[in-house]
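A.B. asks: only geometry, no sequence info:
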């Protein structure tokens, strides 16, 4: 039994507490610290979901007020990782952490098949470090800063830094003290702009509610049913059996953007029918990463406190009708009219692409009004007067100029797809609807369109040429390029 142990600072991780003990104890190596605290040297320094917590508690001074429950729930990422699990699975993870079965924890979460990358690097906020040195005399690792998906410090709206030593270290039994680990080599998690900060404010607020809340665990399909209810209300579904997946996927991507989804490791291919956005709206046969749930909650504008305090519901299989209030209709009508006012000379399809969700809602629940208040459809689509051979040549030349400009741009690369090119020339609908009538254009686009892998390689090349200058390690280049 040890004679002392650091009491935790607000939001401090258990890993950080042990790292501080290691320095205060004067131990010369990590094995000595492990023997002090766990009576064994076979313990791994778990950063997110550590194990062997019972052993630790049994070795703390009698007057220490820490308990297994306090440590697991307040000083690890247990609440974050188990928030969307059933009580049976969450209790199983709790028991694994309390006992010495750390190797089974991430498998026990049931997320092995969701293709999410595990980032075990340690992160910190420079502003927090300065503040803690003034207030406590030392800085420490925060729980919230280690949460996957968190790109900034919620308190200061500042960029988080990645501790380079936490990535490079080989010893899995060593506890890094933040004060001794800050380096000039440390890089930021992500460059923040106004858009990312706004997304992160909502994301971090929801994370904070989960970590500091006392929510109960839910049944397997609890969240899926609530997502379905909101999708129906949003006009993206009619019932549990009828979800307008293509509308949903396009609108979801339009809402967050590829760059932000890439940063969170949650981007997806619309053409892949097994993408995570589609599968999370179907019957849950596996667990989904908390980031994926949080993105869906934000997209559907769900209040997370109301969600976790709600009762279980089950959406009917048959077609579901909701009587929409005049107030709801007025809100969506106003959105549509504002778009028309901003783009008076553009087609209906152009305006739809700007806000798919608004059009979909009105088309489902206010069909006559949307027909009367949309741009008059031009009839050139099937007109025999259209010289498709001539149009093919004209569009081809436009597209060649755009594609060449996208390849040669010094700005951050944008993936070359039919949709991206169509948006740049203002002819998304034409390319989607009549591409088969323009064989030269179609052939050129098929040749130039990038796969996800090709685009990632081009982004890496761009980072090497335009961002990094000192021959940085491959992992730094890949992170700057947003490639997992």
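C.D. replies: Perfect, thanks for sending it. Since this is a predicted model, take the numbers as computed values, not measurements. Residues are numbered from 1 along each chain as shown.
A.B. asks: For the rest of this, base every contact and every neighbour count on C-alpha atoms.
C.D. replies: OK.
A.B. asks: mind checking the longest strand of this protein?
C.D. replies: strand 158-162 (DSSP state E).
A.B. asks: Please identify the buried residues of the helix or strand that comes right after it?
C.D. replies: Downstream of strand 158-162, the first helix or strand assigned by DSSP states H and E is helix 164-168. Residues 164, 165, 166 are the ones in helix 164-168 that count as buried (16 or more other CA atoms under 10 Å).
A.B. asks: Contacts made by the longest strand of the chain with the rest, please.
C.D. replies: Contacts to strand 158-162, defined as CA atoms under 8 Å, 6 or more residues apart in numbering, come from residues 121-127, 145, 151-153, 186-192.
A.B. asks: PyMOL command for the buried members of these?
C.D. replies: In PyMOL syntax, the buried subset of these is picked out as below (16+ other CA under 10 Å):
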select buried, resi 121+122+123+124+125+126+145+151+152+153+187+188+189+190+192
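A.B. asks: Go through the contacts of strand 158-162 and flag which are in strands.
C.D. replies: 123, 124, 125, 152, 153, 187, 188.
A.B. asks: any chance of the residues you listed in a markdown table, with distance to residue 223 too?
C.D. replies: A markdown table is the format used below for the ones in strands among the contacts of strand 158-162 (distance: CA to CA, whole Å):
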| residue | distance to residue 223 |
| --- | --- |
| 123 | 30 |
| 124 | 32 |
| 125 | 32 |
| 152 | 27 |
| 153 | 27 |
| 187 | 36 |
| 188 | 33 |
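A.B. asks: Okay, one more to line up with it:
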């Protein structure tokens, strides 16, 4: 345990506290400081988070723990709330050890935007720190990617001039290297950028692991549902969401923060964020979505998670004639969308036969419309009618208006169906009506009889389908004249058309996989390619040559990226190729050897060309 340590100031980066310790301890070599704190001279200082926290916490004493250091003196909370629970546990293990996989798990490597190549400070914060503590220090909220304003003073952050490029040196802020003037350039995005900075600061103040990606995603879905951006089938309305987000932010804002949206891109950050994909989305972009949803972090954390349009059930039966009235016994809800208003409608069906519907926003005990009253309700109506109660009294008892009672008492369709409750009699009646119709209208086809006698046809179809099919007139087949096809000529035509389309597909800006389905749809010949390909030998051979498997398409996308990098004289870095080509990591490992051979071949060709010239 160390004899002393310069305790971190509020929201100070651990990196900054160690830099101050190195200064006040009098160590001349940073490696001596590393050995004192981490028990190793080979640790590489990290500004954002760090590693070997278990050793460091033991050296600093019992007042420090790994969790407290992570939560209060690193930028870890900026990322952690948008990671899955499993990923959070993995990261805790990383920081206890060497932290080699830490930044990959956080998504800082692959998903970084607006990266900062130095330390940043707020001039007003530096003045206040000097007045209160006698020296300025590195605030962690000023080092967050994408955050360009101070959350407290709403002024732009300034870059601290670092004099050394050593990897093992700790930089301590000094006033004589800081610009503390109050002159700043005009910024059209100041208001929204300062608001985002405040939200980022609130993230840093949350208790560690209070949120996770699963919880955040569910809360966002609830907010999207309230804005009618979730369909009845529980999918996000991506087109409407894209348009709403685009109109919410000022023109050029998202582009400046490396978050420009392209609607046709299936992997733009908005689609990835609102789908349950495993791809990492930068915290800044989560804050952009929350800004669109008009949520601040403190209010968002207390928001309930999404329970679906009508909740998870069970739901109450609202049949006043039933003994279980208002009891929660309906297990499921059928969600549809109103054709005119586009509002979500829930239909609730009880075992007593009572079926009602209501809108998503109405009270759970309020009926929007009764679709069926059911046997229990009709039986209760008959009992009340026999008791000679008034129409109004029966209406109050059954929870409907007087007109409904009158309609059902004077021979409503449902009442008539009850009176004729013997299904056998109804089947006999409908069969006779169908036979009479066939005899009377002998010229009608089976389809025409079905259209003319819908009620009888549907009832018999449900209860005696065999009799119906046996007695209806047989369908007359219409014989179409056959025409001979010159398949050889058609084969030649198809090959020429496919060759032209193939070149067009290869030239498309966004690569598409070349398949028989895509070619057939584009040329309007899919039916022949699916059913008669054996009659088109040249077409079949050419398709076999040009169509791609999934892996071949992945390779072609990577080849395009590699060619572009080599043409621009840029280094070919594998992870960069994988990200630009949008290949999943496990698929990328499978094609990596072929990519390496392709890169070697391209480099050899380039060397030969240079030698020849």
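C.D. replies: Thanks, I have the structure now. Worth saying up front: this structure is predicted, and the values here are computed from it rather than measured.
A.B. asks: before we move on, back to that, now for the ones in strands among the contacts of strand 158-162 of the first structure, which pair is the farthest apart?
C.D. replies: 153 and 187 (14.8 Å; CA to CA).
A.B. asks: Report the buried residues of the strand or helix carrying residue 506 of the second structure.
C.D. replies: According to DSSP H and E, residue 506 of the second structure maps onto helix 487-507. Within helix 487-507 of the second structure, the residues that qualify as buried are 491, 494, 495, 498, 502, 505, counting by 16+ other CA under 10 Å.
A.B. asks: just to revisit the earlier point, now flag whichever of the ones in strands among the contacts of strand 158-162 of the first structure is closest to residue 29 of the first structure.
C.D. replies: Looking across these and measuring by CA to CA, the closest to residue 29 of the first structure is residue 123, at 23.2 Å.
A.B. asks: What residue in the second structure is paired with that closest one?
C.D. replies: In the second structure, residue 123 of the first structure lines up with residue 120, judged by TM-score structural alignment.
A.B. asks: So its match is in contact with residue 161, correct?
C.D. replies: No - with contact defined as CA atoms under 8 Å, residue 120 of the second structure does not reach residue 161; the gap is 9.0 Å.
A.B. asks: Is residue 178 of the second structure in contact with residue 162, as I believe?
C.D. replies: No - taking CA under 8 Å as the definition, residue 178 of the second structure is not a contact partner of residue 162, at 10.8 Å.
A.B. asks: can you pull the buried residues of the lengthiest helix in the second structure?
C.D. replies: When the second structure is parsed with DSSP state H, its longest helix is helix 585-612. Of the residues in helix 585-612 of the second structure, 588, 595, 598, 599 count as buried by neighbour count, 16+ other CA under 10 Å.
A.B. asks: ok, now stretch 125-144 of the second structure?
C.D. replies: 125, 126, 135, 136, 137, 138, 139, 140, 141, 142, 143, 144.
A.B. asks: got the contact list for the second one?
C.D. replies: By CA under 8 Å, 6+ apart, the residues touching residue 126 of the second structure are 135, 136, 137, 180.
A.B. asks: Read off where the longest helix seen in the first structure ends up in the second structure.
C.D. replies: What stands out as the longest helix in the first structure, according to DSSP H, is helix 388-408. Alignment of helix 388-408 of the first structure against the second structure: no match, by TM-score structural alignment.
A.B. asks: corresponding residues in the second structure for the helix or strand following that helix?
C.D. replies: The first helix or strand that comes after helix 388-408 of the first structure along the chain, using DSSP H and E, is helix 418-425. Following TM-score structural alignment, helix 418-425 of the first structure has no partner segment in the second structure.
A.B. asks: Not counting its own residues, what contacts the helix or strand that helix 418-425 of the first structure is followed by?
C.D. replies: As assigned by DSSP H and E, the chain's next helix or strand after helix 418-425 of the first structure is helix 428-434. Residues outside helix 428-434 of the first structure that contact it (CA under 8 Å, 6+ apart) are 349, 350, 381, 418, 419, 421, 422.
A.B. asks: Pretty sure residue 229 of the second structure sits against residue 239.
C.D. replies: No - at 9.5 Å, residue 229 of the second structure does not count as touching residue 239 under the criterion of CA under 8 Å.
A.B. asks: For those two, indicate the residue with more neighbours.
C.D. replies: Using other CA atoms under 10 Å, the more surrounded residue of residue 229 of the second structure and residue 239 is residue 229, with 20 against 12.
A.B. asks: list the buried ones in stretch 190-209 of the first structure?
C.D. replies: 190, 192, 196, 197, 200, 201, 202, 203, 204, 206, 207.
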